[in-house]
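Asks: give me the fold of what follows.
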Amino acid sequence: MTSLYQAADSRYDTMPMRRSGRSGLDLPLISLGLWQNFGDSTPAQTQREIVLGAFDRGITQFDLANNYGPPRGRAEEVFGRLLATDLAPYRDELVVTTKAGYRMWPGPYGEGGSRKYLLSSLDASLRRMGVDAVDIFYSHRFDPTTPLHETMGALKTAVDSGRAHYAGISSYSATRTREAVAAAAEVGLDLVVHQPSYSLINRWIEDPDDSGESLLDVLGEVGMGAVVFSPLAQGMLTDRYLSGVPEESRAAKDGPLRTSFLTEENLRRIRALTDLADDRGQTLAQMAVAWVLRDPRITTALVGASSVAQLDDTLGALAHLEFGADELAAIDRHAQEGGVNIWADRSSDL
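Replies: Prediction:
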C-alpha cells in the first residue's frame, strides 16, 4: 500500500539523542509511550495524529507492551496498522519496543517470567504489529516465582532468534537488577536498558535498597540505560488537578491515577513546583521532564499524550534542560515522595 504520509524533513533537527548505557543504541531524549491513549477509548484518527506528529518532531522510540489498550493488545494492533501504512517506509528509523510480564490470558502461563509465557507473548505481539522483530523486548516485571536464569534465557532466545534486537528489564529493584545482569551474563545476554518509573514525586530509583545501592548506581556501574516512564506522574505534574478533578481526566475514570493520590500535601508540593517552573519560564510538565533528564544515566523520558498539542507542550522541555544548583536545591525541598508508585509492591520492592 502506498503511504499518503510524508515525514517531516526536519524531524532530526531539534531532537537530541542520548546513548543507552554502553550499547550502540541511541534514543531520543523524549520518547512516546502508548500505554494510556491507544485503545478503544480513543478515536483512530487521534491516535494516528499523535504517532505521526511525534515522528515528525524527532521521536523515534515508540514504547508498547502486550497488555496496553484497552482491551489488552489493542495498542499493538493500532501501532501495527500504522507500521503497515503511514510508517512503512520509515520502519528502519524507528525503535519499537514491547514487554511481557503482566496478566494477558487465563491460566498459569498467562503472566510472569517463564520462558513459555515470555516467548509466547512475544510471538503474539509480533503478530499484532505485523512485524518480524521488535527493537527492544522487556521483562515487564520481576517474577519471584521463576528463576532469573529462565527469564534471562528467554530474553536471550528472543534476541538470538532475531525476534528482538535488544533486551531489557522493567521495574526491577537495584538488587534484582544486579541479579538479572549476573544471570544474563551467565547465559551470554547483554541487558542494554531498564525501564523504571521516575518523577519529581516518585524518586525511588535514587534511593538505596537493602543492598545499599540505588538503581541509578547499579545502572551506571553496569552500563545500562534508563528509559523512565511516568515522568509526569500520570498527569499529576501538570496544572490539570490544581482546581479539582476534571470530568474526563484519568483520575475521574478511576484508572491507574487514583484520586487518593491527590492529597492536599501532594497538591501543595505541586503548586510550589509550578511556581518554580514559572520562574524558569516553563510549564510544570516541561520542568518535570527536564528534571528527570538532568542525570546523564537517564537515556530518555517516556511520555504519553492525548493530543499533538499536549505532546508539543511536553516537548517544550527541550528548550531549557539546564538547572542551576540553587534551582535543584529549591526543587528538592518540594520534590518528595508522594506515594504514587503503584508498581512498587509487584516489582521494585521485591
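Asks: rest of the way, CA atoms for contacts and neighbours
Replies: Noted.
Asks: okay, how far is it across stretch 3-17, tip to tip?
Replies: When the termini of stretch 3-17 are compared using CA to CA, to the nearest Å, they are 27 Å apart.
Asks: structure for this one too, so we can compare:
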Amino acid sequence: MNINDHNPLPTYHAADNRYQEMKYRRTGKSGLMLPEISLGLWHNFGHNADFTLGRKIIRRAFDLGISHFDLANNYGPPYGSAEENFGRIFKKDLLPYRDELIISSKAGWDMWPGPYGNWGSKKYLIASCDQSLKRMGLDYVDIFYHHRPDPETPLEETMGALDQLVRQGKALYVGISQYSAEETARAYSILKEMGTPLLIHQPRYSMLDRWVEGGLLDVLEEKGIGSIAFSPLEQGLLTNKYLKGIPEDSRAAKDGRYLKPDQISGDKIQMIKKLNDIAISRGQTLAQMAIAWLLKDQRITSVLVGVSRPEQLDDNVASIKNSQFSDSEITEIKTIIGA
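Replies: Have a look, this model is predicted:
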C-alpha cells in the first residue's frame, strides 16, 4: 500500500485567483452554487495510489476554482481508502478552507460483510455516513447521496434516513444517484413532505450514454433539482486515447472492470474519429468537447471528472471556455451519435 507521503510538499496556500476563471451554476432552485467542473475521487486516491500525486491533484483542482470534491464510502481500493486519503490531504492542505469547499459522499453499494452493509436501509445509511465522517475527519459532509436505487427497501425508509442525516447536522444537503425519472419524482415528493429538499441527482451521462434524456432531465427541471453528471468521457472513450484502438498500456487493456474490447469496435472508433474532427474544428480536444456538450444544457449543474495527473485538470477546466454549439454542430453531432 502506497499511503505514505514520501515526498513532502511545501505548505499549501491556495491561489489568490482561484475563483476568477471557474464558472459556477446554481444547483436547481437551491442557494448552493457548484463549479461547472467538479473532481471525483473514484480512481487514483486509494491505498494503491501515489499519495503525493493525490495531494498535487487536489491542490491544483482548488487552485483552478474546483471547490467540489466527490467521494463515496466504497471508493478505493480498498473500500474506504479514498475517503481516508482525502481526509489526510484535507488535514494537511485544505483545513483552513473548509467553508469554501463542497465535500460529498455516498452509500448504497456493497461496503462491509453481512446484511447491513449494502443497499438503502436506514441502518446502513446512517452507519455509513458516520464511518465516512470519521475517515475524512469531518464534522459534516455538504452533500450525502443514496448511491443507487434499492428495489427492496421502501423508498420512505431510504429518504427518511437522508432526512435524519440533515436533521442531525451530519449533511447539509442530500441527493440521489442513478434513480429513474419516476423514482426521482417519488423521492422528491417524500423528502418534500418531510421538509428536506432533494438537492441534486448524480446520473451517469455522456454523449454516448444519454438515458437521462428519456425523462429524467425533464423531472429535474420541473422539480428544481440540480444534476451532476459522472463518466462524461465514457471511461476514456471520448478522448483521443482510443482513436487507433486499445493501447497496450491503457486501463482498458489491463483491467477488465472498465472498457471491454467490444465497446471499442471499429464502428465506435470511426464515430469517435468523426467527433474528434468536429472538436478540432472548434479548437477543442475531444474530451473538452464531450464535457462542453453536457454543459450546453443548463439543467446540468456540474460535470464530474476524474484525473490521474494535475495537468489533466487544466485540460478539463478549459472546456468551460466554449460550451456553446452552433445549430449545424448540434445537428452534425447528433447525426454521428444517433441522438
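Asks: got a TM-score for the two of them?
Replies: TM-score of the superposed chains, computed with TM-score structural alignment, normalised by the length of structure 2, equals 0.95; 330 aligned residues with a CA RMSD of 1.3 Å.
Asks: residue 57 of structure 1 matches what in structure 2?
Replies: Under the alignment (TM-score structural alignment), residue 57 of structure 1 maps onto residue 64 of structure 2.
Asks: who's in contact with that match?
Replies: Contacts here follow CA atoms under 8 Å, 6 or more residues apart in numbering; on that basis residue 64 of structure 2 touches 18-19, 21-22, 314, 317.
Asks: same thing but at 6 Å, please
Replies: Residues near residue 64 of structure 2 by CA atoms under 6 Å, 6 or more residues apart in numbering: residue 18.
Asks: same question, residue 81 of structure 1
Replies: Not one residue lies near residue 81 of structure 1 by CA under 6 Å, 6+ apart.
Asks: secondary structure class for it?
Replies: Three-state assignment for residue 81 of structure 1 (DSSP: H, G, I helix; E, B strand; the rest coil): helix.
Asks: for residue 158 of structure 2, same thing?
Replies: Following three-state DSSP, the label given to residue 158 of structure 2 is helix.
Asks: could you find the counterpart of it in structure 1?
Replies: Checking with TM-score structural alignment, residue 158 of structure 2 has residue 151 as its match.
Asks: its match reaches residue 113, doesn't it?
Replies: Yes - contact criterion CA atoms under 6 Å: residue 151 of structure 1 and residue 113 qualify, at 5.3 Å.
Asks: between the two, which one's more packed in?
Replies: The neighbour comparison of residue 151 of structure 1 against residue 113 (other CA atoms under 10 Å) goes to residue 113, with 28 against 25.
Asks: spit out the contact partners of the more buried one.
Replies: Here residue 113 of structure 1 is in contact with 143, 151 (criterion: CA under 6 Å, 6+ apart).
Asks: what do we get in structure 2 for it?
Replies: In structure 2, residue 113 of structure 1 lines up with residue 120, judged by TM-score structural alignment.
Asks: state the span of structure 2 onto which the lengthiest helix in structure 1 is aligned.
Replies: Ranked by residue count and defined by DSSP state H, the top helix of structure 1 is helix 264-280. Counting by TM-score structural alignment, helix 264-280 of structure 1 pairs with residues 266-282 of structure 2.
Asks: contacts for the matching stretch, please.
Replies: Contacts with stretch 266-282 of structure 2, where a contact means CA under 6 Å, 6+ apart, come from 243, 285-286, 289.
Asks: can we see that at 10 Å?
Replies: Applying CA atoms under 10 Å, 6 or more residues apart in numbering, the contact partners of stretch 266-282 of structure 2 are 237-240, 242-246, 262-265, 283-290, 322, 325, 329, 332-333, 336-337.
Asks: ok, of those residues, which come out buried?
Replies: Neighbour-count burial (16 or more other CA atoms under 10 Å) is assigned, among these, to 237-239, 242-243, 246, 264, 284-290, 322, 333.
Asks: of those, which belong to helices?
Replies: Short answer: those in helices (DSSP H) are 286-290, 333.
Asks: nearest to residue 76 of structure 2, of these?
Replies: Residue 76 of structure 2 has its nearest neighbour among these in residue 287, at 24.5 Å by CA to CA.
Asks: and the nearest residue to the closest one once chain neighbours are set aside, what is it in contact with?
Replies: Leaving aside its sequence neighbours, residue 287 of structure 2 sits nearest to residue 239 (CA to CA, 6 or more residues apart in numbering; 4.8 Å). Contact partners of residue 239 of structure 2, counting by CA under 10 Å, 6+ apart, are 233, 272-273, 275-276, 285-290.
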